[in-house]
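S.K.: predicted structure and sequence below. I'll ask about it afterward.
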Amino acid sequence: MDSFNDQTNMASLLATRRSGKARDMVAPGPDAGQLQAILAAAARVPDHGKLNPWRFVVIDDRAAFSEALMAIYLAGKPDAGRLEREAVTQFATQAPWLVVVISSPKPSHIPRWEQELSVGAACQNLLLAAHAHGFVGNWLTGWAAYDAAVLALLGGAAPERIAGFFFIGSQARPLEERPRPELACVVSRWPA
């Protein structure tokens, strides 16, 4: 491909990326090679100090993850009703693939804020790479992202944090565009 087509394709990719709803995702999801390429692209982000202040956990056994997540949820809410339990199970098992991004700050002279920005860039690259491979992605958090026991389940410990749960698959129905901000509302010039 020539440079013009590469630039046109990149502009189109950026302009059309849209989150899909994880609950609406169906197979096919990425195959093993595509998932590897998606994760490799996610890791190609600005990273002051070359610290890799993020890591990815691919959830291969969704049934076991669902059971473990339910046990953690019920430990905190033993009186959870049927609908709450169904929501936990659906969260853990929806979409063909689930990748958890862990913010993993490193002791360094590089400020933690800069490391966290790199984590956010890795998250966005993951979504863009999924889109580039013809899939949709959905970045979710919720209670599980802020629960220390879930972090421990994923092999993490403070000061690590769960940046998000990334669901990847094919969309079962057309995506709806959401309102975007008018550039005049979010762009300013200096000096004014």
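M.R.: Thanks, I have it.
S.K.: make it CA atoms for all contacts and neighbour counts henceforth
M.R.: Fine.
S.K.: for the residue most central in space within the chain, helix, strand, or coil?
M.R.: By CA atoms, centre = their mean, the mean C-alpha position of the chain lies nearest to Phe166, the distance being 3.3 Å. Secondary structure assignment for Phe166 (DSSP: H, G, I helix; E, B strand; the rest coil): strand.
S.K.: below is structure B, check it against A:
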Amino acid sequence: MPKADPAVMQFLLSRRSRPAKTLRAPGPDAESQRRILTAAARTPDHGKLEPWRFIVLQGAALPRVARAVEARGVALGKDADTIEKGRVAFANSPFCIAVIEVQKDSPKIPAIEQTYSAGAVCLALLNAALAEGHGANWLSGWASHDRVFVEEALGLAANERVVGFVHIGTETSAPPERPRPDLDAITEWVSE
């Protein structure tokens, strides 16, 4: 049986994403990057399919992706504010991990369970980055759902899709606490 770890529980009870717009360089160093990725790769994965992979965006890759978001937004006729919001997420990011869902053929594991596992990877990345002392935010946005963008800018295959972009950096300002769900309103206790 696992031993209780009050420090981890306190972290989970108080964890808070940091808005991507407040993150600046430096991002995590190489050692921290590997710990964050290693922690995320321990995500529950029914059938050991690894229905996800990582694309680590850093250095010149971030402004390149920002330009690709802008170009694709213009091609799609998106309004200037929508384009800029998508562009700036990458242009200002010091470090970003794209979580890619990779659907695997399996007679036992339904596709939806693979999707759930990929989503869990995003949360695990986010929490690992926060636990390492970095600011982090899990974003998606219109570009993550655009096939032309994800295939051209990220090289995704037909059986792949972006689950999220986890931006990681140094926090410049702490966000205010936000309201949390009313546990009693969303919980049904069943005893028999």
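M.R.: In hand now; what should we look at? Only a predicted model underlies this, so the values are computations on that prediction, with no experimental measurement involved.
S.K.: please state their TM-score.
M.R.: Their TM-score after superposition, calculated using TM-score structural alignment, normalised by the length of structure 1, is reported as 0.89; 186 aligned residues with a CA RMSD of 1.8 Å.
S.K.: quick revisit: do you know how far the residue nearest to the centre of structure 1 is from Ala40 of structure 1?
M.R.: Phe166 of structure 1 sits 15 Å away from Ala40 of structure 1, going by CA to CA, to the nearest Å.
S.K.: before we move on, what about Phe165 of structure 1?
M.R.: Look at Phe165 of structure 1 and Ala40 of structure 1: by CA to CA, they are 17 Å apart.
S.K.: which helix or which strand is home to the equivalent of Val99 of structure 2 over in structure 1?
M.R.: Val99 of structure 2 maps onto Val101 of structure 1 when the alignment is built from TM-score structural alignment. Secondary structure from DSSP states H and E places Val101 of structure 1 in strand 97-103.
S.K.: check Glu86 of structure 1 too.
M.R.: For Glu86 of structure 1, the host element (DSSP H and E) is helix 82-93.
S.K.: enumerate the positions of that helix that are buried.
M.R.: Applying a neighbour-count criterion of 16 or more other CA atoms under 10 Å, the buried positions in helix 82-93 of structure 1 are 88-89, 91-93.
S.K.: about what we covered before: check the mean deviation of the strand holding Val101 of structure 1 from structure 2.
M.R.: Comparing strand 97-103 of structure 1 with its match in structure 2 after superposition yields a mean distance of 1.0 Å (mean CA distance after the TM-score superposition for structure 1).
S.K.: show me what that strand is packed up against.
M.R.: In this structure, strand 97-103 of structure 1 makes packing contacts with strand 54-58, helix 112-132, strand 161-171, judged by 3 or more CA pairs under 8 Å, 6 or more residues apart in numbering; DSSP states H and E.
S.K.: now, of the ones you listed, which is deepest in the fold?
M.R.: Each of those was assessed for mean neighbour count using mean count of other CA atoms under 10 Å. The highest is strand 161-171, with a mean of 24.
S.K.: ok and that one relative to strand 97-103, angle-wise?
M.R.: What separates the directions of strand 161-171 of structure 1 and strand 97-103 is an angle of 160 degrees, with axes from the mean of the first three to the mean of the last three CA atoms, to 10 degrees.
S.K.: how far does the helix or strand that strand 161-171 of structure 1 is followed by sit from the chain's center?
M.R.: Toward the C-terminal end, the helix or strand that comes next after strand 161-171 of structure 1 (DSSP H and E) is helix 183-186. Using CA atoms, centre = their mean, to the nearest Å, we find the averaged C-alpha position of helix 183-186 of structure 1 to lie 26 Å away from the chain's own average C-alpha position.
S.K.: how much does helix 183-186 of structure 1 stray from structure 2?
M.R.: Here helix 183-186 of structure 1, set against structure 2 after superposition, deviates by a mean of 1.1 Å using mean CA distance after the TM-score superposition for structure 1.
S.K.: picking up where we left off before, same list (the helices and strands packed on strand 97-103 of structure 1) but as a markdown table, adding distance to Pro30 of structure 1.
M.R.: Conversion of those to a markdown table gives the following (distance: least, CA to CA, whole Å):
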| stretch | distance to Pro30 of structure 1 |
| --- | --- |
| strand 54-58 | 12 |
| helix 112-132 | 8 |
| strand 161-171 | 7 |
